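Enquirer: Next come a sequence and a model predicted from it.
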Amino acid sequence: MKKHKGLKGAQVTPSPTPIPPIENDLAPECILVPKVYDWVFFANEIETTNFIPDEAARATVSAAIAAGEVVTAEVVGPENLDDVESFVTILENGNPGRVSIRWIIPLTVNVFINGTLATSFQVTTQASDEIMLCVPVGITEENIEAKAAQVVTEGQVPVLPGGEPFGPIIPINVVLCKSVHVTFEVKLEVLAKFCTPRPNNIVVPRPTLRCDLSSIQFPPQCPDIFPPANTECQGTALARREETVATFGVIGTVIEGLSTMTARIAEECSLATSEFTYTFNATDIEPVIPTPVPPIDTPIELNFTFTPSTFETITCDNTTNSLVVFGQGERVLNGIEEQLVFELRLFEGAQSAQLLLRDTSGDVVFDSGLFEALVDFEECDTFGDLLNLI
């Protein structure tokens, strides 16, 4: 818990008369609501090519390219995201089940010759996804809302020469950000909190087992995947080129260096919002190696940056104001990309942090040891805490 100190020399203000608490008039209510069974947010990059449909404009642009003039194209997404169409098909109900989504994105293409607009036309591009969602028996396509959240296009790109009969080639690169909800109307008596979408992180299995859940009145929730559990704590950390005595490899090669890290763990008490980056810069010229030394090749380059890809679990200690978060990520060392398991520890009392990286066999390949960091730790309210207050 943080303590706030008063300013020295400040005037003492008399304590006001306490205001009596307002009577609690809350009562249980039964409501009919669309219950969220799943909510996924993800994105895809779509790369394709197109051609100029107007014959006269196509000839003008071809002549400009042949003459060496600067010919570029600008792809513009729809002004209204509702113009992006989606078609949902449930391939297999289950917990989770397999769902196919087809997207049609309208685009406007502007072609410029030496910066002057030469022609403009409309095109459509398509994309398809096969994802896993909580769609038990009783959920239909009408219960799934697939909407475009954003259409991101590149700036102006060069128009490429092409042969007859199609003429110049226009590269199109679009990033489509998508939000998919699964809802079903139910009657509930609720105690609720705001929730956030989960990442699209469930691998489509082959084959998928079928689950027959038709005997229940309402389709069951999928508590294992949604909504994500509320964490018991959250924390942030900042370190900029802090002195570090790190250990590399299973034999314990000691390397002195500098640690730089920015971490936001379980913001808003949700593990899905976590992110951090860690960079180690070696300052040793000759590494200190334990004796006897097993026959290994000492890495030529020991500087690296580690970036997490998934956050799996978090452990909180509210008595010491510390947390430990586990997950997986990537490290590039000596030009080789490695998939490693991480363990990040944050300590508010000691204002320090520690990062451990393990390989797939569980051996520690990097241990930063404790290094100084500005750490802020906050306890979260869980449903259990709220229920204990009632």
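Expert: Yep, that arrived. Because the structure is a prediction, the values reported are computed rather than measured. Residues are numbered from 1 along each chain as shown.
Enquirer: When you work out contacts or count neighbours from here on, use the C-alpha atoms and nothing else.
Expert: Noted.
Enquirer: Quick check: which element contains Ile139?
Expert: Assigned by DSSP states H and E, Ile139 belongs to no helix or strand.
Enquirer: That one contacts Glu185, correct?
Expert: No: taking contacts as C-alpha atoms under 8 Å, Ile139 lies outside contact range of Glu185: 10.4 Å.
Enquirer: out of these two, which sits in the more crowded spot?
Expert: Remark: of Ile139 and Glu185, Ile139 carries more neighbours, 20 against 13, as counted by other C-alpha atoms under 10 Å.
Enquirer: also this one, for the comparison:
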Amino acid sequence: MQENKPFDGKELICINVDKVYDWIVKENSFDITPTGPISFPGVTATTSLVGATVTCEVTPAAMNPVVILHREDRTFCIDGTNVCLQQLNIQKNFVVTIILTFPNGTMLTSADIPVSRCEQVTLCAPEGTDVEVTYTNLDCFVCTTGTLVAGEGTITFSALTISVATCQSIQSTFPVTVEFLADFCDPRADIVSGCAAPTRPQQCSVVFPDAGGNCCG
């Protein structure tokens, strides 16, 4: 074990970080077409859906947002050199919600709709590495709805199509422990809040006491 010694005020420290093996940025879009009744808490069979606008929201799934389904070594010729990379089949999991906004401003939100999409990416991602996807843009819009029929706690769309667009940062990572020289941080000075000095209102010496009149400020 190497002894920790100061070097010009610095100290040798070790921290745990994720090493990035490879990193790509790409766009991807897809459509989803939910069928059957969709759960809408608060809706009844007598709810009028006339004039309601339909929008949507999409977020990555809280559990297992990215799953590696298959990993295969592939050889690629890059700048005249054969390089072994990995072709990955990944499954990206999302949650979509549908929002109904009525003419009076009332809004109703559907229950979460789980959505999965599979994608192939080629990375330096040898066995043991993980894949992380960060969305710099993740958005959706309702393309078509068809007719809307209210039920008890549900709404059925005859032709619902939702388009999802993503700008994604995809990295292959592996946890490592790194060693480097660093300075220790010092706390900043506290901000002291003192009492303000006594103040008095603005005077109207032009009109008083020399002359009468109204003070305008």
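Expert: Here it is on my side, so go on. Model, not experiment: these values are computed from the prediction.
Enquirer: just checking, Thr101 of structure 2 touches Val54?
Expert: Yes: counting by C-alpha under 8 Å, Thr101 of structure 2 does reach Val54; the two are 6.6 Å apart.
Enquirer: Can you tell me the SS state at Ala63 of structure 1?
Expert: helix (DSSP: H, G, I helix; E, B strand; the rest coil).
Enquirer: And for Ser116 of structure 2?
Expert: Going by three-state DSSP: Ser116 of structure 2 is strand.
Enquirer: Give the aligned equivalent of it in structure 1.
Expert: By TM-score structural alignment, Ser116 of structure 2 lines up with Gln126 in structure 1.
Enquirer: before we move on, what about Asp22 of structure 2?
Expert: Under TM-score structural alignment, Asp22 of structure 2 pairs with Asp38 in structure 1.
Enquirer: burial measure for its match, as a count.
Expert: When counting by other C-alpha under 10 Å, one arrives at 23 neighbours for Asp38 of structure 1.
Enquirer: Quick check: the gap between the residue lying closest to it once chain neighbours are set aside and Leu188 of structure 1.
Expert: Distances taken as C-alpha to C-alpha, 6 or more residues apart in numbering put Val182 closest to Asp38 of structure 1, at 5.1 Å, once the chain neighbours are dropped. According to C-alpha to C-alpha, to the nearest Å, Val182 of structure 1 stands 17 Å off from Leu188 of structure 1.
Enquirer: Name the residue in the two with the higher neighbour count.
Expert: Neighbour count, other C-alpha under 10 Å: between Val182 of structure 1 and Leu188, Val182 has more, with 22 against 13.
Enquirer: helix or strand for that one, which one?
Expert: Counting by DSSP H and E, Val182 of structure 1 is found in strand 169-188.
Enquirer: Check which helix or strand the spatially most central residue of structure 2 maps to.
Expert: Nearest to the mean C-alpha position of structure 2, by C-alpha atoms, centre = their mean, lies Tyr135 at 6.1 Å. Per DSSP H and E, Tyr135 of structure 2 falls inside strand 130-144.
Enquirer: Other residues contacting that strand?
Expert: With contacts defined as C-alpha atoms under 8 Å, 6 or more residues apart in numbering, strand 130-144 of structure 2 is touched by 54-59, 66, 68, 125, 159-174.
Enquirer: Pull out the buried positions in that strand.
Expert: By neighbour count on 16 or more other C-alpha atoms under 10 Å, the buried set for strand 130-144 of structure 2 is Asp130, Val131, Glu132, Val133, Tyr135, Leu138, Cys140, Phe141, Val142, Cys143.
Enquirer: okay if I get the residues you listed as JSON lines plus distance to Asn16 of structure 2?
Expert: As requested, those are exported to JSON lines (distance: C-alpha to C-alpha, whole Å):
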{"residue": "Asp130", "distance to Asn16 of structure 2": "16"}
{"residue": "Val131", "distance to Asn16 of structure 2": "18"}
{"residue": "Glu132", "distance to Asn16 of structure 2": "17"}
{"residue": "Val133", "distance to Asn16 of structure 2": "20"}
{"residue": "Tyr135", "distance to Asn16 of structure 2": "24"}
{"residue": "Leu138", "distance to Asn16 of structure 2": "30"}
{"residue": "Cys140", "distance to Asn16 of structure 2": "36"}
{"residue": "Phe141", "distance to Asn16 of structure 2": "40"}
{"residue": "Val142", "distance to Asn16 of structure 2": "43"}
{"residue": "Cys143", "distance to Asn16 of structure 2": "45"}
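Enquirer: and of those residues, the nearest to Leu108 of structure 2?
Expert: For these, the residue nearest Leu108 of structure 2 by C-alpha to C-alpha is Val142; the value is 15.5 Å.
Enquirer: Quick one: classify Ala111 of structure 2 as helix, strand or coil.
Expert: Quick answer, by three-state DSSP: Ala111 of structure 2 is coil.
Enquirer: Which residues are in contact with the match of Ser116 of structure 2?
Expert: Gln126 of structure 1 sits in contact with Arg102, Trp103, Ile104, Ile105, where contact means C-alpha under 8 Å, 6+ apart.
Enquirer: which residues does the residue mapped onto the first one from structure 2 contact?
Expert: The equivalent of Arg102 of structure 1 in structure 2 is Gln91 (alignment by TM-score structural alignment). Applying C-alpha under 8 Å, 6+ apart to Gln91 of structure 2 gives the contacts Val66, Val67, Ile68, Leu69, Ser116, Arg117, Cys118, Glu119.
Enquirer: Tally up the residues packed near the closest residue to Gln91 of structure 2 other than its chain neighbours, please.
Expert: Nearest in space to Gln91 of structure 2, with sequence neighbours left out and distances taken as C-alpha to C-alpha, 6+ apart, is Cys118 at 4.3 Å. Using other C-alpha under 10 Å, the number of residues around Cys118 of structure 2 comes to 13.
Enquirer: coming back round to it: I'd assumed Thr183 was in contact with the match of Asp22 of structure 2.
Expert: Yes: if you go by C-alpha under 8 Å, Asp38 of structure 1 and Thr183 touch, sitting 7.3 Å apart.
Enquirer: Overlap in contacts, the two.
Expert: Common neighbours of Asp38 of structure 1 and Thr183 (C-alpha under 8 Å, 6+ apart) do not exist.
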